[in-house]
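Student: sequence and predicted structure, then a few things I'm wondering about:
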Amino acid sequence: MTNHKDAIDVISENIAERIKHHVGSTFNLETSIPGLMFYRQNSPTQCTTCVAEPSIAVVVQGQKMMALSDKSFHFDRYNFLVTSLDLPARVQIKQAENAVPYLGFVLKLDFAVLSELLMRMPIDTKKPKAPSSGMGMGATTPDLLDACFRLIKLLDDEASAPILTPLIKKEIFWRVLNSDQGVRLKSIVSAGSHGLRIAKVIEWLKANFSESYAVEELAERAQMSKSTFHHHFREMTSMSPLQYQKSLKLMEARRLMVGEQIDASNAAYRVGYESPSQFSREYSRFFGNSPKRDVEEQWRLIEGQVKAS
């Protein structure tokens, strides 16, 4: 066990050096390897909302918390987080300082590759169990971390990257499929599974969150009864379909107000609200502040990060 932990420490420190080299004074970096993002923070952050994409999240220095409704996941270099669906969540950096910043990376999942790998697994391991939460924490292994390190090293090897990137990604996904978190991915990529049906409905919701709809319509899209659909949707996302839609609306409204400097009334209209007062009430309940105060706070945080860099 000690050797296992020591190996993780060594590989994590090597990855941390690579991330620091590439990120420099910025906080987030979308690398030249598709789907690979680097993250750095010099101090603990407040808890904030986000949409966690289907991905593997790995911490190599510091600690991070992700929360899905009433479920929270605290992880460091000895645990990784798998998200199998687009999920409204809360995120917070718990441990970071200037001398030892938080460092981590996220690799987006490729469901086409996962489906191909699932077909190559032994028959008795292919069948997924009933879908569980779309987010879960697994134990990091030296083999998984080493594959991630080899992928990251390709950022400095332009000649090899086009050939080796898809091969190493496939190895990473294979190791996750065979880990204690593999069942989450199998339930999403297995043809005909409840998880795959819920995932397809979520894709539709992401593209149409500003529209009005009935839960019966979503259940029909999933080819499930209303009660079965509602049960599996809540089990996988920790919220009802209507709560999920509302979360997407409010987070998009915040993005519009902060990123595009649109006022609250127009942002409300853009995301499908007819009543500005209802929008303000639900926004305040969701983010803990009125739209105006929340946007001001977001700008203070952004300005603080710019000054720190």
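Tutor: Happy to help now that I have it.

Student: going forward, measure contacts between C-alpha atoms and count neighbours the same way
Tutor: OK.

Student: ok, Tyr244 touching Pro88?
Tutor: Yes. Using CA atoms under 8 Å, Tyr244 is in contact with Pro88, at 7.3 Å.

Student: of the two, which one has the most company?
Tutor: Pro88 (23 against 20; other CA atoms under 10 Å).

Student: find the nearest non-adjacent residue to that one, please.
Tutor: Sequence neighbours aside, Val51 is the residue nearest to Pro88 in space, at 4.4 Å (criterion: CA to CA, 6 or more residues apart in numbering).

Student: the structure to be compared is supplied as follows:
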Amino acid sequence: MNTNQYIETLRDCVLKHRKREGDHATALPELTLHIRNAPTEPLHCIYTLSLAVTIQGAKQISYEGNILPCSAGQSMLTTVDLPVISHVTHASRHNPFVALVLKLDYTMLLQTASELNLDKPVRDIKYQPISIHDLDSGLTDALKRLIELQSDNQFAKSLIPLVEKEIIIRLLQGPHGLQLRHLASSGVPSSQILKVVTWLKHNFAQTVEMDELAEKAHMSGTTFRQHFKTLTGTSPLQYLKTLRLQEARDQMLMNGLDATQASSMVGYESATQFSREYSRLFGLPPQKDIQRLRKQQLPIR
């Protein structure tokens, strides 16, 4: 089979497991399947260390002024937790948008890169936290086998870790390898920044100074900010602000909080500042934005 035939087979495999529209969990927590019957509105969300594959249809990602289209037959690798704006651009009931997302294990990545003894990436090549490349038949086939193993009660437990490692090997040695090898070879700086990113995700409502975050990473303030922006594409302050605003949006939409309650919950002392920064990020003041989301019945993730 050629690559297009492998992609068609992968699409049929996903639709065999999940036909209705929506975001679907699988027996493997790291793997989710996604189907849309129509284009979606741009939504703010956070992409983690993961591989996202567009099997049919198309979507568009934007972050920090970068606009990245991802079409059928392409894979997108995100190497760090990153606030983005994402929306499906091509989908219909007869030709739905079909995709999968596989979260990658950082420890397995480091171990596998070490075992392969790969060359370190050239230093003067600019690192990007998101990369998009065409699928090849080997990676497509490995992903198909991973999905099929979800319903294999006899061999799934033994074979799934092997297929996951195969996928990481193929990523390291394929077009995405430059970004993954950069992440793996950065060693301590990258791992320390990732620890801070994880801490921020769980403690974003706390009042924190940038120097405190630098101390958590065991770096000077200047070095910390430099490494943080290299890895995430944004400054620590902007990253924290985006986390807070997205959580506030969740709380208003899902739990019925008003803007004052939500802003206080996520760490804002000034409701006016919250409203101003919310409007800048989401395009509308809090109340109007939530009304729009409820009217359109849009998920915010």
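Tutor: Happy to help now that I have it. Since the model is a prediction, treat every value here as computed from it, not as a measurement.

Student: please name the residues that touch the closest residue to Asp86 of the first structure other than its chain neighbours.
Tutor: Nearest residue to Asp86 of the first structure, sequence neighbours excluded (CA to CA, 6+ apart): Glu53, at 4.5 Å. In this structure, Glu53 of the first structure makes contact with 83-87, 108, judged by CA atoms under 8 Å, 6 or more residues apart in numbering.

Student: now flag whichever of those residues is closest to Pro276 of the first structure.
Tutor: Leu87 (25.5 Å; CA to CA).

Student: so what corresponds to the closest one in the second structure?
Tutor: Matched across to the second structure, Leu87 of the first structure falls on Leu82, judged by TM-score structural alignment.

Student: the residue nearest to Pro88 of the first structure should be in a strand, yeah?
Tutor: Yes. Per DSSP: H, G, I helix; E, B strand; the rest coil, Val51 of the first structure lies within a strand segment.

Student: need the contact list for it.
Tutor: Taking CA under 8 Å, 6+ apart as the test, what Val51 of the first structure contacts is 86-89.

Student: can you tell me what it aligns to in the second structure?
Tutor: By TM-score structural alignment, Val51 of the first structure lines up with Ile46.

Student: could you do Ser72 of the first structure as well?
Tutor: So Ser72 of the first structure corresponds to Ile67, using TM-score structural alignment.

Student: try Ala159 of the first structure
Tutor: By TM-score structural alignment, Ala159 of the first structure lines up with Gln154.

Student: quick one: classify that match as helix, strand or coil.
Tutor: From three-state DSSP, the assignment for Gln154 of the second structure is coil.

Student: in the second structure, which strand has the most residues?
Tutor: Within the second structure, and with DSSP state E defining each element, the longest strand by residue count is strand 82-90.

Student: just checking, next helix/strand downstream of it?
Tutor: strand 97-103 (DSSP states H and E).

Student: equivalent range in the first structure for that following strand?
Tutor: Using TM-score structural alignment, strand 97-103 of the second structure pairs with 102-108 in the first structure.

Student: ok, which pair from the contacts of Glu53 of the first structure is furthest apart?
Tutor: The widest separation within the contacts of Glu53 of the first structure (CA to CA) is 13.5 Å, between Leu87 and Lys108.

Student: neighbour count winner among these two?
Tutor: Neighbour comparison, Leu87 of the first structure and Lys108: the larger count goes to Leu87, with 23 against 19 (by other CA under 10 Å).

Student: now the more buried one: how far from Glu17 of the first structure?
Tutor: 30 Å (CA to CA, to the nearest Å).

Student: all helices of the first structure, in order?
Tutor: 2-23, 111-119, 123-126, 142-153, 161-177, 182-189, 194-208, 215-221, 226-237, 241-259, 264-270, 276-287, 291-308 (DSSP state H).

Student: start and end residues in the first structure for stretch 195-214 of the second structure, please.
Tutor: Mapped onto the first structure using TM-score structural alignment, stretch 195-214 of the second structure covers residues 200-219.

Student: please identify the buried residues of the matching stretch?
Tutor: Of the residues in stretch 200-219 of the first structure, 201-202, 205, 208-210, 215, 218-219 count as buried by neighbour count, 16 or more other CA atoms under 10 Å.

Student: just put these in a markdown table and tack on distance to Thr228 of the first structure.
Tutor: Below are these laid out as a markdown table (distance: CA to CA, whole Å):
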| residue | distance to Thr228 of the first structure |
| --- | --- |
| Val201 | 14 |
| Ile202 | 16 |
| Leu205 | 18 |
| Asn208 | 22 |
| Phe209 | 22 |
| Ser210 | 24 |
| Val215 | 11 |
| Leu218 | 11 |
| Ala219 | 8 |
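
Student: Gly192 of the first structure: which of the residues you listed is nearest?
Tutor: The closest of these, once distances to Gly192 of the first structure are taken by CA to CA, is Val201, at 13.4 Å.

Student: where's the closest one relative to Ala89 of the first structure, distance?
Tutor: 18 Å.

Student: and if you look at Gln61 of the first structure?
Tutor: From Gln61 of the first structure to Ala89 of the first structure the distance is 22 Å (CA to CA).

Student: can you check Gln95 of the first structure too?
Tutor: Counting by CA to CA - Gln95 of the first structure and Ala89 of the first structure are separated by 19 Å.

Student: quick revisit: need the contact partners of the match of stretch 195-214 of the second structure.
Tutor: 85-86, 221-222, 225-226, 229-230, 241-242, 245-246, 248-249, 270-273.

Student: tell me how many other residues crowd Asp152 of the second structure.
Tutor: There are 11 residues near Asp152 of the second structure, going by other CA under 10 Å.

Student: the one 5 residues further on now?
Tutor: A count of neighbours around Lys157 of the second structure, defined by other CA under 10 Å, yields 13.

Student: list the contacts of it.
Tutor: With CA under 8 Å, 6+ apart, Lys157 of the second structure has no contacts at all.

Student: one step back: please identify the most buried of the helices of the first structure.
Tutor: Of all the helices of the first structure, helix 182-189 carries the top mean neighbour count, a mean of 24, counting by mean count of other CA atoms under 10 Å.

Student: so how far is Ile35 of the second structure from the residue nearest to the spatial centre of the second structure?
Tutor: Nearest to the mean C-alpha position of the second structure, by CA atoms, centre = their mean, lies Tyr47 at 1.8 Å. Distance check for Tyr47 of the second structure against Ile35 of the second structure: by CA to CA, it reads 18 Å.

Student: again with Asn153 of the second structure
Tutor: With CA to CA as the criterion, Asn153 of the second structure and Ile35 of the second structure are 25 Å apart.
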